[in-house]
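Participant: Need coordinates for the following:
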Amino acid sequence: MVEFDEAAFLRDGQKAYGCRQRIEEVADEVTKKGYNKIVLTGIGGTTFEMMSVEDIIRRYSNVPVVNLNAAEGMIDKPSYINERTLVVTGSKSGDTKETVEICRWCKEQGATVVVFTGKADCPLAETASELILCDAPGMENTYLKFYLFALCLLYRRGDFPSYPKFAEQMAVLHKNITSWKKQFEDKAHELSVKYAQEPYQIWVGSGILWGEINMFTMCILEEMQWMRTRAVTSSMFFHGTLELVDKDVLVYLVKGEDQYRPLDERAEAFLKKYTDKLVVIDTADYKLDGIDDEFRIILSPIMFNSITRGRLAYHFEKQTGHDLEFRRYYRQFAY
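Facilitator: Sure thing, here's the model as predicted:
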């Protein structure tokens, strides 16, 4: 497999899962302290990751939840943030300017700020009321940590009684992820050979996968491969973007398994008629082993991430010769 060290990946997975005890301790602490709303915040990829966390919280609970763009938050300074607010964020670098600023401001308003990061001595860690340190790299691990925390919170509220079973079964998550990656490997190679040089592509999807679709198209294809992309929801596709489709336009349709799947299927039916370059990615094709199917929707963003960011991106890199680590603007100078 291209750019995949299975042993290292499984070790990192164990490291991420090993944060479970600390995650549950923090969930218990903030529950005892009390809160009446949850604010998820960050910028860039973190905002997209938080979209599925927000979906999960709304899916199982009626606790108010907001996904706050950190840069916009520092302009708006929302009045709903106060001493009864639980703020949750994460950052790989620990020094993302907008995220540090919003968390510092939220703490000044009396909010409880929970920070996930891999570095104890970073600016973001200094803003934390509760710090969860875990340096396991990879977005699959980021999702696992966020999901354990969010669902433990809901369990403590009485909204997600399946949490103990979910948390125990996450011990085999990375074995499942490895299987999904291997299943998609040949397809990733095929797609990269056929489409790495396409001048334009559209990505269509919905529901809990929508944040991850945005993550892949903006943070990976645009930022890391300089590919021109358009992400649009399956419902909004029919209100403008469909006019860009012809037989030579590349469209990726991502089919999820939540309540919005009929919208994906409607888009699929249209696209089968009007483009010769339709690629369908369906999370239903990827099986769970040792994990109950009741958790499929929750885990579907990890499924999608594992085969796109985890496989397709590396195959694109090989075909384009464009290093995934190279940037000409992002974090290269002040702007």
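Participant: Only C-alpha atoms from now on, for both contacts and neighbour counts.
Facilitator: Noted.
Participant: Run a quick neighbour tally on residue 332.
Facilitator: 8 (other CA atoms under 10 Å).
Participant: The one 3 residues further on now?
Facilitator: As a burial measure, residue 335 scores 6 neighbours (other CA under 10 Å).
Participant: residue contacts, it?
Facilitator: By CA atoms under 8 Å, 6 or more residues apart in numbering, the contact list for residue 335 is empty.
Participant: Which of the three states applies to the most centrally placed residue in the chain?
Facilitator: For the chain, the residue nearest the mean C-alpha position is residue 49 (3.1 Å; CA atoms, centre = their mean). Classification of residue 49 by DSSP: H, G, I helix; E, B strand; the rest coil places it in helix.
Participant: which secondary structure element contains residue 287?
Facilitator: Assigned by DSSP states H and E, residue 287 belongs to no helix or strand.
Participant: distance of it from residue 39?
Facilitator: Residue 287 is 33 Å from residue 39, where distance means CA to CA, to the nearest Å.
Participant: Could you check which of the two is surrounded by more residues?
Facilitator: residue 39 (21 against 15).
Participant: I'd guess the more buried one is in a helix, am I close?
Facilitator: No. Read with three-state DSSP, residue 39 is strand and lies in no helix.
Participant: Second input sequence below; structure requested for side-by-side comparison:
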Amino acid sequence: MTVAAVKPIDPQDLERATSTVSLREDLDAYVTDLMAQGVRNIYFVGAGGSLICSYPAHYLLTASSDVPTFQVQSDELNCVQPALMGPGSLVVLASYTGTTKETVAAARTAKSTGATVVTAAKDGTPLATEADRNFVAKSDIFELMLAYAVLTATGKVDDTEAVNASLDALPQALRTAAEQADAHLAAVAEKFKDDEITYVLGSGPNQAWAYGMAMCFLQEMQWKHAAGFNAGEFFQGAFEVVDDSSAVILWLAEDGSRPMAERARTFLQKYAARAECIDTRDLDLVGIDERLRPHVTPLVVAALASRLAQHYEAVRNHDLKTRRYMFKVDY
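Facilitator: Below is the predicted model of the structure:
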């Protein structure tokens, strides 16, 4: 099989991230006004990648805010509405296409409870038209900015200048991180391209891209068997199938859950000779305040996961857009 050349890192990634960051002033003003009116709780809602992308913001607010914050899968919301959702709830939904049917329906469900609905979607799409306010934005950066806006409005941010400067630097930091890690990511894809199953681990907010790397990038886009685990839950059973022949990817970032990931790394170094650990501490992240790295590095993991998928695409000659069922059959 001829190995295709990996695609260059997409310059549009930087453009989308920069465009999202440019919305910060409008978003801050909007969130400040909502909080002044009395937000009782916050829900992040999505499906697939959009749900995954909301996890860092959800994690930050859960750890740092007095406002109760929840994360709900779109169709779960349609089937069972949370008792606490209603007037005073802020419901944040995202969809890359703006057409994900479960998420569009979830926006209607949320509105029916009296909640305020904010979306990240392309203008004019079904999801955008359901919103009280829509922002055309890259969802993970947008939702992290929204989380910081909530924290600022409620007096939980000590240094707003550091936050603003770090958010300004974030688009280029994400790009540079992908460039710095590129050789390692290429080696991981080459190493694991033929394995029958790949296990992906992450802790805290990074478990989202353990799940997402396995389900979205390897299962959906590469038709490879994979499983994603919380690095702590890994020790509750899954580690029993791992040995020196196993393909394992571990994301390590810098939030408070890092000791969980380090525990997994210690185990893997002893019992899984082929495991690959990808650590954001190896990356410079120029312009990101050291105090904010714990909150930003889950987005770095997302950027690295996306780039790793492109390397799989190249070494396996399997286009990331190829589907059997998605968008092709009724489901």
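Participant: in the biggest helix by length in the first structure, what counts as buried?
Facilitator: Longest helix in the first structure by number of residues, with DSSP state H as the criterion: helix 173-195. Neighbour-count burial for helix 173-195 of the first structure, counted by 16 or more other CA atoms under 10 Å, picks out 173-182, 184-185, 188-189, 192.
Participant: Looking at these, which is nearest residue 281 of the first structure?
Facilitator: residue 184 (10.0 Å; CA to CA).
Participant: can you tell me which residues contact the closest one?
Facilitator: Taking CA under 8 Å, 6+ apart as the test, what residue 184 of the first structure contacts is 307, 311.
Participant: Likewise for residue 109 of the second structure?
Facilitator: So residue 109 of the second structure contacts 77, 78, 81 (CA under 8 Å, 6+ apart).
Participant: That one -> the first structure?
Facilitator: In the first structure, the residue matched to residue 109 of the second structure (TM-score structural alignment) is residue 105.
Participant: Now check the first structure for the residue matching residue 284 of the second structure.
Facilitator: That one, residue 284 of the second structure, aligns with residue 287 by TM-score structural alignment.
Participant: whoops, residue 268 of the second structure was the one
Facilitator: In the first structure, residue 268 of the second structure lands on residue 271 (TM-score structural alignment).
Participant: What of residue 235 of the second structure?
Facilitator: In the first structure, the residue paired with residue 235 of the second structure is residue 238, using TM-score structural alignment.
Participant: Same check on residue 62 of the second structure?
Facilitator: For residue 62 of the second structure, the residue aligned by TM-score structural alignment is residue 58.
Participant: Can I take it that its match is in a strand?
Facilitator: No. If the criterion is three-state DSSP, then residue 58 of the first structure is helix and not within a strand.
Participant: from memory it sits against residue 52, does it?
Facilitator: No. Counting by CA atoms under 8 Å, residue 58 of the first structure stays clear of residue 52, with 9.8 Å between them.
Participant: Same drill for those two, tell me which one is more crowded.
Facilitator: Comparing residue 58 of the first structure with residue 52 by other CA under 10 Å, the one with more neighbours is residue 52, at 25 against 14.
Participant: quick one: contacts for the more buried one?
Facilitator: Residue 52 of the first structure sits in contact with 208, 209, 210, 211, 212, 301, where contact means CA under 8 Å, 6+ apart.
Participant: my read: the fifth one touches residue 303, true?
Facilitator: Which is residue 212 of the first structure. No. The pair residue 212 of the first structure / residue 303 is not scored as a contact, 10.1 Å apart, by CA under 8 Å.
Participant: sorry, back to before: output the contacts of residue 109 of the second structure as JSON lines; include the columns secondary structure, distance to residue 262 of the second structure and neighbour count.
Facilitator: Formatted as JSON lines, the contacts of residue 109 of the second structure follow (DSSP: H, G, I helix; E, B strand; the rest coil; distance: CA to CA, whole Å; neighbours: other CA atoms under 10 Å):
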{"residue": "77", "secondary structure": "helix", "distance to residue 262 of the second structure": "35", "neighbour count": "20"}
{"residue": "78", "secondary structure": "helix", "distance to residue 262 of the second structure": "38", "neighbour count": "18"}
{"residue": "81", "secondary structure": "coil", "distance to residue 262 of the second structure": "37", "neighbour count": "16"}
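Participant: which stretches of the stretch 101-250 of the second structure form helices?
Facilitator: Remark: helices assigned in the stretch 101-250 of the second structure by DSSP state H, counting those that start in this stretch are 101-112, 126-130, 139-153, 160-192, 207-212, 221-222.
Participant: which part of the first structure lines up with the third one?
Facilitator: Looking back up the chat, that one is helix 139-153 of the second structure. Helix 139-153 of the second structure maps onto residues 142-156 of the first structure, going by TM-score structural alignment.
Participant: mean per-residue distance, that stretch to the second structure?
Facilitator: Compared with the second structure after fitting, stretch 142-156 of the first structure deviates on average by 1.2 Å (mean CA distance after the TM-score superposition for the first structure).
Participant: Distance from the chain centre to that stretch, please.
Facilitator: 14 Å (CA atoms, centre = their mean, to the nearest Å).
Participant: returning to that earlier point: compare the contacts of residue 52 of the first structure and tell me which is most surrounded.
Facilitator: Neighbour max across these (other CA under 10 Å) = residue 209, 31 neighbours.
Participant: and it, what pairs with it in the second structure?
Facilitator: Under TM-score structural alignment, residue 209 of the first structure pairs with residue 206 in the second structure.
Participant: Quick one: residues contacting that match.
Facilitator: Here residue 206 of the second structure is in contact with 56, 251, 252, 253, 298, 301 (CA under 8 Å, 6+ apart).
Participant: go with 6 Å
Facilitator: residue 298 (CA atoms under 6 Å, 6 or more residues apart in numbering).
Participant: Could you report the distance from it to residue 252 of the second structure?
Facilitator: 8 Å.
Participant: follow-up on the earlier one: out of the helices of the stretch 101-250 of the second structure, flag the one nearest residue 6 of the second structure.
Facilitator: It's helix 160-192; of the helices of the stretch 101-250 of the second structure, that one is closest to residue 6 of the second structure (CA to CA) at 8.8 Å.
Participant: Tell me the gap between the closest one and the middle of its chain.
Facilitator: Using CA atoms, centre = their mean, the offset of helix 160-192 of the second structure from its chain centre is 14 Å.
Participant: hey, where'd the strands end up in the first structure?
Facilitator: 37-42, 65-69, 85-91, 112-117, 130-133, 201-205, 229-233, 250-255, 278-282 (DSSP state E).
Participant: Ok, which of those strands comes nearest residue 18 of the first structure?
Facilitator: strand 130-133 (10.8 Å).
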